[in-house]
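*Asks:* heads up, no residue letters with this:
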């Protein structure tokens, strides 16, 4: 069962007004107005988020959770607001199921080390997919080496779709974790994660979903999915860098040991023994990135005001337009043609290296990503060194796509 994005949008959504709230989009690079199509790596921040971070530094800065003075309490409230808003944003049942991390990578490492050290043994199996980002491969390789567990890979076809029959074949009583990406950062494929979760749960196997490329582009309901763990990053959804979220079911988090030790994650410390704080703080050692958390709370409010269904519909409109336009260019090959896709287009130009494509496009102030996109196994499976990737956000426009098309034609003329 493929998941598709909703196509309902409000008729009164003023996308140009929304676009105008992103100051960097007014900039020129190399004498041309910026076309920013590298949102899969990091999206841009609206002015109100930038202002909120600056306001925190100017008027509220103090350490959180530890002070009884007014400024510390004010900072704590502002920092914890992101947790309250995020619970509703992804429909978690409890606030304490929202763990602050430094990003998707940190979230996955937390689960791999904390859950994995407790539950994985020699010969146990961890299932991941062939389209995973390195952040959802390497942590599982590391814990497998530490525990004697074995990594198994769900293959995909030439369209960039998972072979679910192979997933069902691999799933067994030996499986102790399934970790799959919701949306591929390279191919744009939207995986049928609900079906994967249901199948894994039939074996009483927990599932971690890498949602770094999903949460910015669609409405995610972790209770409806019945996900055990769900990881994502603020900087891919118009928020600041260095901040992320791990959602985990309360029962699982309560049973897991801490991933890191230090201040704030403790209950009582003696030289003989230390006891742990309750969740979520058990997993949040040390002084956190406070200003990023404060800014992220504002980001969530911003996205809520636009509406995730509207964002999904807008991006699908732009994806369709871009796919049609790019498909008309002679010598251009789109890599990743799944039926259900988010707004990512990876492509190759015949006989022109992706790095050269990106370099020449940059001369026209068109920012795309080139290389393997931290998915080297995907490139190996297609037998290519890398791709150029245009990743589209709701604040992009059809004019941006037209500029990209003209830029690609210029690249072809150049070579």
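*Replies:* The structure has been received and is ready for your questions. Here the structure is a predicted model, which means the values were calculated and not measured.
*Asks:* rest of the way, CA atoms for contacts and neighbours
*Replies:* Will do.
*Asks:* Which helix or strand contains residue 347?
*Replies:* If you go by DSSP states H and E, residue 347 is part of strand 344-349.
*Asks:* alright, now check it against this:
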């Protein structure tokens, strides 16, 4: 990317904001600058549909006056003295928050590693266009593909600068390149749609556009002429890795300290107890070199370390920022993330660690069941754990994928699903949430 990340200028401006906030009466403060640059090209049926480019520098200032806190944000060109004074004035009339504070000084990162998150490769707009066109054409060349929903390619970068009033000053930047395509097979009311994509920090690591297109075409053709299946209970449902990543995201949401503090997680009373089958573990590691969600420090200036969130099925940790940790009587574990002007806990490079069986053998051992490739709807209640989603996929018969299935609903409770989960060994760690194929026993399927 050609847009330079001038961290020194931004650090200086953020430092000035802090100094002006303290001069206006703030006891503590932190300032964040988020810089983003991106461009993308979208095509459909061999023609360019859109070309976009965007740039932004977003400043935010958070100030503390006693136990009162306020945050303000602005774009470049603002008067920093006015912004600082406004933030302090807002804090003085805000309600008290006993948990709001900066990270403890002893937890601040004094030294942090270069995680190799930035690729200086400049990708011309023409190259983005050509990649999108190649993806789409490769998908359309698959026998049975009838139409395209479009393809796109993108390149972007994001940088973070953070300065606090108690001594932290740091910055890092990361790039992101992406390719995606969606196509249609079948005709009339029997049309089916599917897609494929890739997203990487480094341009050279991206899958070839033609491979992405071919995979999308092959996926959608397999879904043509789906059948319905009868309603059944105690069924084993297998989640494709793309959907398994979303399922692991439900686990992350349930062990997020903010949800626990709000009492909106069905696992809020499970610390130190069994939540997955014995032998299963979930890890979170912000320090992976070239990791999709790596960061040398979090949104509060704290360096996180690799944590085994769930080990041998037992819950060991919540995701914690400083304020969430204080509310729960715990200490931050470096999972604070900036969201606008606020800080809340989040995962980084999260992974359901793989099992020791191939996905083929996992399916073969099931006999009859359901392999899910797409989920529909938002029927997940994180307070109770109730789970009910529309689904499409393939019926498993005698240990093989037999035929496409649509218009069914799968249901259970996440507590039970977690305890009945079996992972395969096909994990792909290139995404921020990584999971192998997973099988979950004892689910209900509502069909005909």
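*Replies:* Received it, and whenever you're ready, just let me know what you need. Note that the structure is predicted; figures quoted are calculated from it, not measured.
*Asks:* Tell me how the two chains score on TM-score.
*Replies:* Laid over one another, the chains give 0.24 as their TM-score (TM-score structural alignment, normalised by the length of the first structure), with 176 aligned residues with a C-alpha RMSD of 7.5 Å.
*Asks:* quick one: the residue lying closest to residue 152 of the first structure once chain neighbours are set aside and residue 116 of the first structure, what's the gap?
*Replies:* Leaving aside its sequence neighbours, residue 152 of the first structure sits nearest to residue 127 (C-alpha to C-alpha, 6 or more residues apart in numbering; 4.9 Å). The gap separating residue 127 of the first structure from residue 116 of the first structure is 13 Å, by C-alpha to C-alpha, to the nearest Å.
*Asks:* Which residue ranges of the stretch 201-350 of the first structure form strands?
*Replies:* 207-210, 229-233, 244-248, 266-269, 274-276, 332-335, 344-349 (DSSP state E, counting those that start in this stretch).
*Asks:* Also the stretch 1-150 of the second structure?
*Replies:* Under DSSP E, counting those that start in this stretch, the stretch 1-150 of the second structure gives strands at 28-44, 47-65, 68-74, 145-164.
*Asks:* Turn those strands into JSON lines, including distance to residue 415 of the second structure and mean neighbour count.
*Replies:* Below are those laid out as JSON lines (distance: least, C-alpha to C-alpha, whole Å; neighbours: other C-alpha atoms under 10 Å):
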{"stretch": "strand 28-44", "distance to residue 415 of the second structure": "38", "mean neighbour count": "23"}
{"stretch": "strand 47-65", "distance to residue 415 of the second structure": "38", "mean neighbour count": "18"}
{"stretch": "strand 68-74", "distance to residue 415 of the second structure": "37", "mean neighbour count": "20"}
{"stretch": "strand 145-164", "distance to residue 415 of the second structure": "37", "mean neighbour count": "24"}
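*Asks:* what about the strands of the stretch 201-350 of the first structure, which gets the closest to residue 380 of the first structure?
*Replies:* Checking the strands of the stretch 201-350 of the first structure against residue 380 of the first structure by C-alpha to C-alpha gives strand 332-335 as the closest, at 12.8 Å.
*Asks:* buried sites along that closest one?
*Replies:* 334-335 (16 or more other C-alpha atoms under 10 Å).
*Asks:* Show me what it is packed against.
*Replies:* helix 308-327, strand 344-349 (3 or more C-alpha pairs under 8 Å, 6 or more residues apart in numbering; DSSP states H and E).
*Asks:* Deepest-packed of those, please.
*Replies:* Most buried of those, by mean neighbour count (mean count of other C-alpha atoms under 10 Å): strand 344-349, with a mean of 23.
*Asks:* Okay, angle between it and helix 308-327 too, please.
*Replies:* 10 degrees (axes from the mean of the first three to the mean of the last three C-alpha atoms, to 10 degrees).
*Asks:* helix or strand right after strand 344-349 of the first structure?
*Replies:* Elements were assigned by DSSP H and E; along the chain past strand 344-349 of the first structure, the next helix or strand is helix 354-363.
*Asks:* Now that following helix: buried residues?
*Replies:* Buried-residue list, helix 354-363 of the first structure, by 16+ other C-alpha under 10 Å: 354, 357-362.
*Asks:* Identify, from these, the entry nearest to residue 166 of the first structure.
*Replies:* Once C-alpha to C-alpha is applied, the member of the buried residues of helix 354-363 of the first structure that ends up nearest residue 166 of the first structure is residue 354, at 31.9 Å.
*Asks:* Just confirm the residue nearest to residue 152 of the first structure is within a strand.
*Replies:* Yes: counting by DSSP: H, G, I helix; E, B strand; the rest coil, residue 127 of the first structure is part of a strand.
*Asks:* That one touches residue 144, doesn't it?
*Replies:* No: using C-alpha atoms under 8 Å, residue 127 of the first structure is not in contact with residue 144, being 11.3 Å away.
*Asks:* shared neighbours, the two?
*Replies:* The contact sets of residue 127 of the first structure and residue 144 overlap at residue 151 (C-alpha atoms under 8 Å, 6 or more residues apart in numbering).
*Asks:* that older thread, and the gap between the residue nearest to residue 152 of the first structure and residue 175 of the first structure?
*Replies:* In terms of C-alpha to C-alpha, residue 127 of the first structure sits 7 Å off from residue 175 of the first structure.
*Asks:* Same question for residue 104 of the first structure.
*Replies:* Distance from residue 104 of the first structure to residue 175 of the first structure, by C-alpha to C-alpha: 23 Å.
*Asks:* Around residue 177 of the first structure, how many other residues sit close by?
*Replies:* 25 (other C-alpha atoms under 10 Å).
*Asks:* That one touches residue 207, doesn't it?
*Replies:* Yes: with contact defined as C-alpha under 8 Å, residue 177 of the first structure counts as touching residue 207 (6.0 Å).
*Asks:* What sits closest to residue 355 of the first structure if chain neighbours are left out?
*Replies:* residue 370 (5.7 Å).
*Asks:* Surely the one you found is in a strand?
*Replies:* Yes: assigned with three-state DSSP, residue 370 of the first structure falls within a strand.
*Asks:* Residue 387 is in contact with that one, correct?
*Replies:* Yes: in this structure residue 370 of the first structure lies within contact range of residue 387 using C-alpha under 8 Å: 5.7 Å.
*Asks:* got any residues that touch both of the two?
*Replies:* Joint contacts of residue 370 of the first structure and residue 387 (C-alpha under 8 Å, 6+ apart) are residue 354.
*Asks:* who's more crowded, these two?
*Replies:* In this view residue 370 of the first structure and residue 387 are compared by other C-alpha under 10 Å, and residue 387 has more residues nearby, 26 against 21.
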